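> need a 3D model of the sequence below.
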Amino acid sequence: MNQDFTENENISIPSYFYISGFSGILYKRYYYIFLFLVYIITVLGNSCLMFVIITDRSLHTPKYIAVFNLSLADVCESTAVIPQQLDTFLFGNQLIPYGLCLCNMFSVSLFYAMQSLTLTILSFDRFVAICLPLRYHMIVTHRSMLVIIGASWTLVLMLAIIGAMFMSRLSFCKLIVTVNSFYCDHGPIYRSACNNNLPSTVIAKLFPALIIGFPVFFIISSYICIAETLFRITTPQDRQRATKTCTAHLILVAIFYVPITFTYAFWFFIDTNTRIINLSLTSVLPPMLNPIIYTFMTEEFMVSVKRLLKRRLIFPSRK
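Below is the predicted model of the structure:
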């Protein structure tokens, strides 16, 4: 390192961050092979999901606009997390330049937040479909869904930019700052600063509240209303049909929120290595499982896949 610090308006910026990652864990290379396989399945699965949605006109509905957005966020978030992990730990590049670290933190925060908000949007779609069925096509339109998704992207983009901006104003007193995480995590970085980190502390509290707390509250409230509506449905067939439309989404919600909520709620009981592995798994497994769950647990999507395969087999492309 030719220059350990960059001085700018009394702000000491280290040239590198050291990502400590999974220290003291046996057979780490097998975990990285697992991550590589997860990434391949994630990209292929979500790409196929998006392709089917684009190709089949019957899926050009507001609901599947949100599903497409979830798949896009899944691919982007996995790309922001997994390749960087493989480069950092598998190839021993644990010293990450300051600018690249900020970019990594920004990308992971942006796409993870978008995943959470998209699951919230899907819960809103299910709420209106079951609790207000006669008004569904008036409330949930293509335009309204695009506006909601656009507003969500704007919100998470602003939060990610603000977080990175305040991070860039932190001053560090060490030549190399150690980050006890598997990526350039906001929390360990701002707690290592030696100047006033109050703005970053506020962002660290506000971001989970907006991205985890509010969505969980909204989703739980939505499903309480849905459950009340289902109890009022007298026909068992109608009740079963309405329940099936929520099954895939409920599984996605459980996979996404339960592990991360448990990890943060009981972080003081969990050792550092276990916490880092839990957070790593919660960031890579939901994007891989989402297309699998939607493919096998959503009847209308399965019909579209079969129709598309039948069309390709009966009328193959002519060269």
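
> from here on, contacts and neighbour counts on C-alpha atoms
OK.

> against residue 110, how distant is residue 180?
Distance of residue 180 to residue 110, computed by C-alpha to C-alpha, to the nearest Å: 21 Å.

> same question for residue 117.
In terms of C-alpha to C-alpha, residue 117 sits 11 Å off from residue 110.

> same question for residue 311.
Distance of residue 311 to residue 110, computed by C-alpha to C-alpha: 38 Å.

> over to residue 129?
Distance, residue 129 to residue 110, by C-alpha to C-alpha: 29 Å.

> looking at the two, which is more packed in?
Legend: neighbour count by other C-alpha atoms under 10 Å for residue 129 and residue 110, higher for residue 110 (23 against 19).

> ok, then the element right after the helix or strand where that one lies?
If you go by DSSP states H and E, residue 110 is part of helix 98-131. Next along the chain after helix 98-131, taking DSSP H and E as the criterion, comes helix 136-139.

> name the residues that touch that following helix?
128-129 (C-alpha atoms under 8 Å, 6 or more residues apart in numbering).

> burial of residue 293, as a residue count?
Residues near residue 293, counting by other C-alpha under 10 Å, number 16.

> now do the SS call for the closest residue to it other than its chain neighbours.
Spatial nearest neighbour of residue 293, excluding adjacent residues (C-alpha to C-alpha, 6 or more residues apart in numbering): residue 248 at 6.2 Å. Using DSSP: H, G, I helix; E, B strand; the rest coil, the structure places residue 248 in helix.

> run this one through as well so I can compare:
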Amino acid sequence: MKPQNLTGVSEFPLLGLSDDPDLQLFLFGLFLSMYLVSLLGNLLIILAVISDSHLHIPMYIFLSNLSLTDVSFSTTTIPKMLVNFQTHNKSITYAGCLTLLTFFSLFACLESLLLTVMAYDRLVAICHPLHYLVIMNPRLCGLLVLMSFSISLLNSLLHYLMMSQLTFCADVEIPHLFCELSQLLNLSCSDTFINNILIYFIGAILGGVPLSGIIYSYTRIISSILRVSSSDGKYKAFSTCGSHLSVVCLFYGTGLGVYLSSTVSSSHRKGAVASVMYTVVTPMLNPFIYSLRNKDIKSALWRIIIRKA
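Predicted coordinates for the structure are as follows:
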């Protein structure tokens, strides 16, 4: 087939999970429910942090930014999936595909960097408790969030520029629920050697460095906790990190599952299911992990309910 300019491709067909209308109706209801739960949970955390002055500390400021990122992350992919389930028109336009890829890479990178910042915050709180408010001052907190967003924005723009230069053969089908970077690279008729090198290089930096920072932070944290003589002190220190550590394992675990499914398995449905775990289930579970294990969040939400009642 003769390659054609990417700007000449009007839309990309999506294979999705199934062609069965009854199953698509079930998936529509399931994804809609999960999306609404994700929105409600994350927005409640943001509301609790904004409305309660006791939560205006670095830990919860970072948490509210993480919740906002989760809302944006799931909103990037799920609404389009719901429209395709409802209309049985499994396709996405060229412009829509590039836009989705750009925002997907933006919020995925931002979530990784925010989790790293939160790990550093826990490191300072446990290893240097007396200097916590001095070190984690409002200026540094704002700078860390701004740097995380700026790096993520540059990453997404670089991905956009790389993908906009590719050409595709006519009638390509994306074996997925939405546009994914690796799938488009496999379907391109262009020479993607440079693109793959850049993607692996960027992934190693923006994935490996934050993960290394998180591992280093928790190595220091665990070492500091083990030196505490009181069992109550150890439990209190571990409890402040338990929620964050659970979210880190969930985020990187599902992300690794997406990568392995795309490289090891040849079934596009297995890859699509892994991506659903990464883009739908993880943002939905994060607010439950934080709210159910955090007394301050539960108290703030309870005070909001009492005031409204």
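
> ok, the residue nearest to residue 293 of structure 1 to residue 17 of structure 1 distance?
On the measure of C-alpha to C-alpha, residue 248 of structure 1 and residue 17 of structure 1 end up 40 Å apart.

> same check, this time on residue 112 of structure 1
Taking C-alpha to C-alpha, one finds residue 112 of structure 1 at 22 Å from residue 17 of structure 1.

> with residue 199 of structure 1 instead?
21 Å.

> looking at these two, which one has more neighbours?
A count of neighbours by other C-alpha under 10 Å puts residue 17 above the other of residue 199 of structure 1 and residue 17, at 21 against 16.

> that one corresponds to which position in structure 2?
In structure 2, residue 17 of structure 1 lines up with residue 12, judged by TM-score structural alignment.

> same deal with residue 227 of structure 1?
Alignment note: residue 227 of structure 1 maps to residue 222 in structure 2; criterion TM-score structural alignment.

> aligned to residue 90 of structure 2, what sits in structure 1?
Checking TM-score structural alignment: residue 90 of structure 2 goes with residue 94.

> returning to that earlier point: ok, whatever residue of structure 2 lines up with the residue nearest to residue 293 of structure 1 to residue 119 of structure 2 distance?
Superposed on structure 2 with TM-score structural alignment, residue 248 of structure 1 falls opposite residue 243. For residue 243 of structure 2, the distance to residue 119 of structure 2 equals 11 Å [C-alpha to C-alpha].

> end-to-end on stretch 126-140 of structure 1?
Separation of the first and last residues of stretch 126-140 of structure 1 by C-alpha to C-alpha is 10 Å.

> which residues in structure 2 does that stretch match up with?
The aligned range for stretch 126-140 of structure 1 in structure 2 is 122-136, by TM-score structural alignment.

> check the offset of the matching stretch from the chain's centre.
Counting by C-alpha atoms, centre = their mean, to the nearest Å, stretch 122-136 of structure 2 is centred 27 Å from the centre of its parent chain.

> what is the burial count for the equivalent of residue 209 of structure 1 over in structure 2?
Mapped onto structure 2 by TM-score structural alignment, residue 209 of structure 1 lines up with residue 204. Residues lying near residue 204 of structure 2 (other C-alpha under 10 Å) number 13.

> quick one: residue 204 of structure 2 is in a helix?
Yes - when three-state DSSP is applied, residue 204 of structure 2 is found to be in a helix.

> do you know how far it is from residue 125 of structure 2?
Counting by C-alpha to C-alpha - residue 204 of structure 2 and residue 125 of structure 2 are separated by 28 Å.

> next one: residue 34 of structure 2
Distance, residue 34 of structure 2 to residue 125 of structure 2, using C-alpha to C-alpha: 34 Å.

> with residue 306 of structure 2 instead?
In this view, residue 306 of structure 2 and residue 125 of structure 2 are 31 Å apart by C-alpha to C-alpha.

> now swap in residue 210 of structure 2 and tell me
From residue 210 of structure 2 to residue 125 of structure 2 the distance is 19 Å (C-alpha to C-alpha).

> now the helices for the stretch 151-300 of structure 1?
186-190, 198-208, 214-232, 236-265, 272-297, 299-314 (DSSP state H, counting those that start in this stretch).

> those helices: which one's closest to residue 174 of structure 1?
Residue 174 of structure 1 lies closest to helix 186-190 among the helices of the stretch 151-300 of structure 1, at 12.0 Å (C-alpha to C-alpha).

> average gap between the closest one and structure 2?
By mean C-alpha distance after the TM-score superposition for structure 1, the fitted helix 186-190 of structure 1 averages 1.2 Å away from its aligned residues in structure 2.

> okay, that helix sits on what stretch of structure 2?
So helix 186-190 of structure 1 sits over residues 181-185 in structure 2, by TM-score structural alignment.

> report the buried residues of the matching stretch.
181, 183-185 (16 or more other C-alpha atoms under 10 Å).

> export those as CSV, with columns for distance to residue 102 of structure 2.
Output for the buried residues of stretch 181-185 of structure 2, formatted as CSV (distance: C-alpha to C-alpha, whole Å):
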residue, distance to residue 102 of structure 2
181, 10
183, 15
184, 13
185, 15
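
> name the nearest residue to the residue nearest to the spatial centre of structure 2, sequence neighbours excluded.
By C-alpha atoms, centre = their mean, structure 2 has its centre lying nearest to residue 108, at 4.2 Å. Nearest residue to residue 108 of structure 2, sequence neighbours excluded (C-alpha to C-alpha, 6+ apart): residue 73, at 7.0 Å.

> separation between the counterpart of the one you found in structure 1 and residue 83 of structure 1?
Using TM-score structural alignment as the criterion, residue 73 of structure 2 maps onto residue 77 of structure 1. The spacing between residue 77 of structure 1 and residue 83 of structure 1, counted by C-alpha to C-alpha, is 11 Å.
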